[in-house]
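Asker: below is the sequence, then the predicted model.
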Amino acid sequence: MFSRKTTMIDPDKALPGRDTDPFRRAAKHVVLGTPVVAEEVPAGLEVAIFGLGCFWGAEEIYWQREGVWSTSVGYTGGYTPHPSYEEVCTGRTGHTEAVRIVFDPAVVTFADLVKQFFEIHDPTQGMRQGNDVGTQYRSGIYWTTPEQEAVARELTAVYGAELERRGLGTITTELAPAGPYYYAEDAHQQYLAKNPFGYRCHANTGVKFPQTA
């Protein structure tokens, strides 16, 4: 149905997108009861943004984590403003499917979330996760603070060394500062709460994050 594009599109060839968000969404998270579009983050909370394949299953895992206040799914890392799901799936926007997590660092740290990130997908697969192929399924950590950057780089190096020690390949996770994040359409928000028997992609290496001091 959609092209399986595995090479990032040049910015000047990306789809033009839109000036404003054309999509309506429910105000509240159907599981957590908190705002889905959480631009104003409550004091003391932080934001983490990860790309790890199909965003339906990724969001479901993270909304169950203690200390997570809200989650949403969307598109980031690309060029097209306010894209639709269908546009992202063509590979012509440059975006990856992402989960945005608002969390309480007093309960769950960014490092905890990153370690879980590495354990629940395969960060060596490049532009795919399992049978899901395309640039929109690439692995990525998009930090929102300098402290998150330091943690992301350190833990990526640790997990990468463990995978290479086991002969499982090299990490291809994109590490970058968080750029524009565009909320996906309402049908995709908390998709697996609305469709409990829906599709889940949990390709992973089977390797637990190694113990660190």
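Answerer: That came through fine. Numbering: from 1, shown residues only.

Asker: for the rest of this, base every contact and every neighbour count on C-alpha atoms.
Answerer: Will do.

Asker: what segments of the protein are strands?
Answerer: Taking DSSP state E as the test, the strands found in the chain are 46-52, 68-76, 96-103, 128-129, 132-133, 139-143, 174-177, 181-183.

Asker: can you redo those strands as a markdown table with distance to Arg4 and mean neighbour count?
Answerer: Formatted as a markdown table, the strands of the chain follow (distance: least, C-alpha to C-alpha, whole Å; neighbours: other C-alpha atoms under 10 Å):
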| stretch | distance to Arg4 | mean neighbour count |
| --- | --- | --- |
| strand 46-52 | 17 | 25 |
| strand 68-76 | 17 | 27 |
| strand 96-103 | 13 | 27 |
| strand 128-129 | 9 | 24 |
| strand 132-133 | 6 | 18 |
| strand 139-143 | 16 | 24 |
| strand 174-177 | 19 | 16 |
| strand 181-183 | 21 | 22 |
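
Asker: okay, pairing it with this:
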Amino acid sequence: MFFLSDMLNKKLKLPTSGEALPGRARAIPTASKHYVSRRPLKGPYPEGFEQALVGLGCFWGAERLFWQIPGVWVTAVGYAGGLTPNPTYQETCTGLTGHAEVVLVVYDPAQVSYGELLKIFWEAHDPTQGMRQGNDVGTTYRSAIYTFSDSQQAEAVASRDAYQSALKAAGREKITTEIAAVPQFYFAEDDHQQYLAKNPYGYCGLKGTGVACAIPDKAAV
């Protein structure tokens, strides 16, 4: 019983540099093209397009949510925010890499704004749960927004504050979402890219709070 409790505690706490798995210098192999759109997963991306990087629990369902949005050019799943270089899925699941499961979204800002993507992000999951999403427990499932610019950072913070007000009015808890400058992003293995397109009846743990998010003017384009 102590062993199981100790393992669970480790998964709920980010590892220190001394605890993190060593990883590897070489990137983990992945797909070259998006399974649905057939567009290049790693680019080159069209000139003028922008990127968003978010974590909202298991990345299978989260990626499907974003690839269906008009104006989104391509999506990919991977790992970010941790310490272990080029981690595998199995390694991230131990909680000893420090990474969150995330979705990279490449989009046309003329068709969909960053603020609109943030609204979808907030409403699709429960950002108050800390190191978990529902039954998915561990640091890999934490809520996170990793920003590519100062303007994205400002929009993310403004949207968080607006959503916090809405959640408070609904009697919900404090948001625990991590908002930080984009760290190194590692593409996940081929099996995990567009997983629910390949496995239509596969697991999707997305579940929002039911509270609407009104993006403030500062976060709108």
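Answerer: Received the coordinates, thanks. Please read these numbers as outputs of a predicted model, since none were measured by experiment.

Asker: can you calculate the TM-score here?
Answerer: In this superposition the chains share a TM-score of 0.95, using TM-score structural alignment, normalised by the length of structure 1; 210 aligned residues with a C-alpha RMSD of 1.3 Å.

Asker: let's have the strands of structure 1 in CSV, adding distance to Cys201 of structure 1.
Answerer: Output for the strands of structure 1, formatted as CSV (distance: least, C-alpha to C-alpha, whole Å):
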stretch, distance to Cys201 of structure 1
strand 46-52, 10
strand 68-76, 15
strand 96-103, 13
strand 128-129, 7
strand 132-133, 8
strand 139-143, 13
strand 174-177, 19
strand 181-183, 20
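
Asker: the ones you listed: which one's closest to Gly33 of structure 1?
Answerer: strand 68-76 (8.2 Å; C-alpha to C-alpha).

Asker: what's in contact with the closest one?
Answerer: Strand 68-76 of structure 1 is contacted from outside by 29, 32, 34-38, 55-56, 59, 62-63, 83, 88, 95-104, 108, 178-184, 188-190, using C-alpha atoms under 8 Å, 6 or more residues apart in numbering.

Asker: now stretch 182-189 of structure 1
Answerer: 23-26, 29, 36-37, 56, 72-76, 81-85.

Asker: what stretch of structure 2 does it fall on?
Answerer: Alignment of stretch 182-189 of structure 1 against structure 2: residues 186-193, by TM-score structural alignment.

Asker: give the buried residues for the matching stretch.
Answerer: Neighbour counts over stretch 186-193 of structure 2 (16 or more other C-alpha atoms under 10 Å) mark Tyr186, Phe187, Ala188, Glu189, Asp190, His192, Gln193 as buried.

Asker: would you mind measuring from the second one to Ser32 of structure 2?
Answerer: The gap separating Phe187 of structure 2 from Ser32 of structure 2 is 11 Å, by C-alpha to C-alpha, to the nearest Å.

Asker: ok, now the first one?
Answerer: From Tyr186 of structure 2 over to Ser32 of structure 2 the distance is 14 Å, taken as C-alpha to C-alpha.

Asker: contacts only, for the aligned residue in structure 1 for Tyr114 of structure 2.
Answerer: Following TM-score structural alignment, the counterpart assigned to Tyr114 of structure 2 within structure 1 is Phe110. Applying C-alpha under 8 Å, 6+ apart to Phe110 of structure 1 gives the contacts Ala48, Gln148, Val151.

Asker: is it possible to get CSV of the residues you listed that adds distance to Lys13 of structure 1?
Answerer: Shown next, in CSV, are the contacts of Phe110 of structure 1 (distance: C-alpha to C-alpha, whole Å):
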residue, distance to Lys13 of structure 1
Ala48, 29
Gln148, 32
Val151, 34
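
Asker: setting aside sequence neighbours, what's the nearest residue to the residue nearest the centre of structure 2?
Answerer: Structure 2 has Gly55 as the residue nearest its centroid, 1.7 Å off, counting by C-alpha atoms, centre = their mean. Nearest residue to Gly55 of structure 2 in three dimensions, chain neighbours excluded: Val102, at 4.2 Å (C-alpha to C-alpha, 6 or more residues apart in numbering).

Asker: measure the counterpart of that neighbour in structure 1 to Tyr159 of structure 1 for me?
Answerer: Correspondence of Val102 of structure 2 to structure 1, assessed by TM-score structural alignment: Ala98. Distance, Ala98 of structure 1 to Tyr159 of structure 1, by C-alpha to C-alpha: 21 Å.

Asker: repeat that for Thr80 of structure 1.
Answerer: In this view, Thr80 of structure 1 and Tyr159 of structure 1 are 32 Å apart by C-alpha to C-alpha.

Asker: compare those two (neighbour count), which wins?
Answerer: The residue with more neighbours, out of Thr80 of structure 1 and Tyr159, is Thr80; 25 against 21, by other C-alpha atoms under 10 Å.

Asker: tell me the contacts of the more buried one?
Answerer: The contact partners of Thr80 of structure 1, by C-alpha under 8 Å, 6+ apart, come to Ala14, Leu15, Pro16, Gly17, Arg18, Thr93, Gly94, His95.

Asker: quick one: map it onto structure 2.
Answerer: In structure 2, the residue matched to Thr80 of structure 1 (TM-score structural alignment) is Thr84.

Asker: pretty sure the match of Val102 of structure 2 contacts Phe50?
Answerer: Yes. Using C-alpha atoms under 8 Å, Ala98 of structure 1 is in contact with Phe50, at 5.4 Å.

Asker: could you pull out the helices for structure 2?
Answerer: 2-11, 59-67, 89-93, 114-124, 150-169, 195-198 (DSSP state H).

Asker: so where in structure 1 does the second one end up aligned?
Answerer: On structure 1, the counterpart of helix 59-67 of structure 2 by TM-score structural alignment is residues 55-63.
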